[in-house]
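In: Coordinates for the following, if possible.
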Amino acid sequence: MSAATSPVRNVDGKPLPSAIKVGVSRTQLEVKQFFRERDQLIFTFFFPIIFLAIFSAVFGDSDFGSGVNAATYFTPGMIASGIFLTSFQSLAITIAMERDEDLLKRLRGTPMSPQSYFIGKIGLVLVTSIAQFGLLLAISGLMLGVDIPSEPSKWLNFVWIFVLGTASGSALGIAFSVVPSSGKAASAVVTPVVLLLQFISGVYFVYSSLPSWMQNVASVFPLKWLAQGMRSVFLPDGYEVNEPGESWQLGLGAIVLTVWLVVGLIAAQRWFRWTRRDAG
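Out: Here you go, the predicted model:
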């Protein structure tokens, strides 16, 4: 084997583990640390569930058309919101805090590659998103009477919407982590952005009832398409006539989410910082 293709070895002459293997180990560490943080755990897992319960109680007697009740209508939006919380918001805040605490700087001084670090973060997002979705679906189905879809085609749509939404949210979260000036300011900077998008993207309100200008603004951002895609999965067939344009627009949604994924990747590659701004 030539030197150019020889694996990198440590001082003992043994090959160093691959970036993927180290990334998997990093994922396990990230997950353990996440579940040790009770405040973050409660906020991430129970915030959408609490809001779903509130909306179900407040609008319990309302008919959203085609026999859809409040719990059924708002469940897709809460699933989309949960994905955005565990990907965009969580990564933007935690990475900013780790940078401020010089954790990223110290990690750069270890043999672990940047790829392994990001694999660990994305792995954490996948684990927490799946766990949050499972918990939300169980509670909405068992306690709130939401009908869980059984058609394979709907679950196939759910898979690609979930994967693309998680990927775009993660890439944007990593890129946006450079915006807060410090770790302490991260929550104050990131959380209002997420709240604003939730209010205009059909998470807390019926999307078709929002002003047209607000719908136009929301259609630029990924959360609107993630929520609309989830409605196509969990709302009954034919309900799309209640949507603007009388269609789920899954093709356009896939394009918008993909564009934001590419934007996030490019922005992260160009502007991501491993050290604080005052470090030069």
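In: For the rest of this, base every contact and every neighbour count on C-alpha atoms.
Out: Noted.
In: which residues in this protein form helices?
Out: 19-36, 38-58, 70-84, 90-100, 103-108, 114-142, 152-176, 186-200, 212-218, 222-234, 250-271 (DSSP state H).
In: nearest to Arg277, of those?
Out: Closest to Arg277 of those, according to CA to CA: helix 90-100, at 8.9 Å.
In: My guess is Ser113 contacts Ile20. True?
Out: No: with contacts counted by CA atoms under 8 Å, Ser113 stays clear of Ile20, the gap being 9.7 Å.
In: my guess is Leu226 meets Gly165, correct?
Out: Yes: with contacts counted by CA under 8 Å, Leu226 reaches Gly165, the gap being 6.2 Å.
In: Does Leu126 touch Thr166 like I think?
Out: Yes: Leu126 is within contact range of Thr166, at 7.5 Å (criterion: CA under 8 Å).
In: what is in contact with these two at once?
Out: Between them, Leu126 and Thr166 share no contacting residue under CA atoms under 8 Å, 6 or more residues apart in numbering.
In: out of these two, which sits in the more crowded spot?
Out: The neighbour comparison of Leu126 against Thr166 (other CA atoms under 10 Å) goes to Thr166, with 26 against 21.
In: contacting residues for that one?
Out: Applying CA under 8 Å, 6+ apart, we find Thr166 in contact with Ile83, Phe84, Ser87, Val125, Leu126.
In: repeat for Leu144
Out: So Leu144 contacts Ala53, Ser56, Ala71 (CA under 8 Å, 6+ apart).
In: and for comparison, fold this next one:
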Amino acid sequence: MTATPAAVVPRAAAPLPSPLRIALARAAVETKVLFRERDAVVFTFALPIVFLVLFASIFSDSAEGTGVTVAQLYTAGLIGSGVMGTGFQNLGIGIAGDREDGTLKRLVGLPMPRAAYFIGKIVSVLVMTVLQVAILLAVAVLFFGLELPAEVSAWATFAWVFVLGVSAASVLGIAVSGLPRSGKSATAVITLPFVVLQFVSGVFIPITALPDWLVNMSSIFPLKWMCQGFRSVFQGDAGAALELTGSYELGKIALILAAWLVGGLVLCATTFRWKGRRDG
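Out: Sure thing, here's the model as predicted:
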């Protein structure tokens, strides 16, 4: 008598990881990929240090009548520039490259929340920026006599300006990634406005030395306000006299950076493309 084979019960498919776990895994991947580009990493870390060495060596030790040192002035500006450069410039160029080589198109076909890709990118920007700031501060303290603020309130200000700045710069980088017609043109298209913003936002040239029309233009964009917020941390009350209004306007800084964050999110939601122009 032939035995009847037992019915095969199909096994239930394993549940997918939670969206948070997927996002964190994607963040780890993006960070690893970022640090494998050694030339880009070295350039990103070295550029603000080179500028600090040049400016601290060329200009006088302090602003007349205030006691604010060149190290204090340019450290604040270069931190703002680093935040904007990593979030806006590097991220925008990187995503344009992902779109060009088909990475975005492949990710769309995976069972992965699309938000995980963006979270991964923003976390990689945060890691890079934190390291960049730490190295810049170490160089400024060890070689140029920068005195770090002792007040907890100053570091609290640094924290919220930094978080809002990184967030706003990152969503703007995501939004601007769709402007270049190809990955090859992304560097030129995205770098040009960033370079202009550095010169009119108080990074290289004191904001009080600029003509009114340039100040009005820079006041529209977030980099000017990030630099102003960081100056409040490193220059303290003595440096407020160097501001156009005689005040750091911290409340206004928070509102403008938050507005750019919200506006950037709206731009991302309405304009972001997962496919290149050639893909239709």
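In: Now the TM-score, please.
Out: TM-score for the superposed chains, counting by TM-score structural alignment, normalised by the length of the first structure: 0.94, backed by 270 aligned residues with a CA RMSD of 1.2 Å.
In: can you put the helices of the first structure in JSON lines and add distance to Phe64 of the first structure?
Out: Output for the helices of the first structure, formatted as JSON lines (distance: least, CA to CA, whole Å):
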{"stretch": "helix 19-36", "distance to Phe64 of the first structure": "37"}
{"stretch": "helix 38-58", "distance to Phe64 of the first structure": "12"}
{"stretch": "helix 70-84", "distance to Phe64 of the first structure": "7"}
{"stretch": "helix 90-100", "distance to Phe64 of the first structure": "32"}
{"stretch": "helix 103-108", "distance to Phe64 of the first structure": "48"}
{"stretch": "helix 114-142", "distance to Phe64 of the first structure": "17"}
{"stretch": "helix 152-176", "distance to Phe64 of the first structure": "21"}
{"stretch": "helix 186-200", "distance to Phe64 of the first structure": "18"}
{"stretch": "helix 212-218", "distance to Phe64 of the first structure": "19"}
{"stretch": "helix 222-234", "distance to Phe64 of the first structure": "13"}
{"stretch": "helix 250-271", "distance to Phe64 of the first structure": "21"}
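In: just so I know, which of these lies nearest Glu243 of the first structure?
Out: When the helices of the first structure are compared by CA to CA, helix 222-234 sits nearest Glu243 of the first structure, at 8.8 Å.
In: After superposing both structures, state the mean offset of the closest one relative to the second structure.
Out: Superposed on the second structure, helix 222-234 of the first structure shows a mean distance of 0.3 Å to its aligned residues (mean CA distance after the TM-score superposition for the first structure).
In: Quick one: list the elements packing against that helix.
Out: Packing partners of helix 222-234 of the first structure (3 or more CA pairs under 8 Å, 6 or more residues apart in numbering; DSSP states H and E): helix 70-84, helix 152-176, helix 186-200, helix 250-271.
In: Go again with 6 Å.
Out: If you count contacts as 3 or more CA pairs under 6 Å, 6 or more residues apart in numbering; DSSP states H and E, helix 222-234 of the first structure packs onto helix 70-84.
In: Report the mean deviation for the helix it packs on after fitting onto the second structure.
Out: Looks like 0.7 Å for helix 70-84 of the first structure (mean CA distance after the TM-score superposition for the first structure).
In: now the angle from that helix to helix 114-142?
Out: Counting by axes from the mean of the first three to the mean of the last three CA atoms, to 10 degrees, helix 70-84 of the first structure lies at 170 degrees to helix 114-142.
In: Could you report the distance from the nearest residue to Trp225 of the second structure once chain neighbours are set aside to Leu223 of the second structure?
Out: Nearest residue to Trp225 of the second structure, sequence neighbours excluded (CA to CA, 6 or more residues apart in numbering): Ile253, at 5.5 Å. The gap separating Ile253 of the second structure from Leu223 of the second structure is 10 Å, by CA to CA, to the nearest Å.
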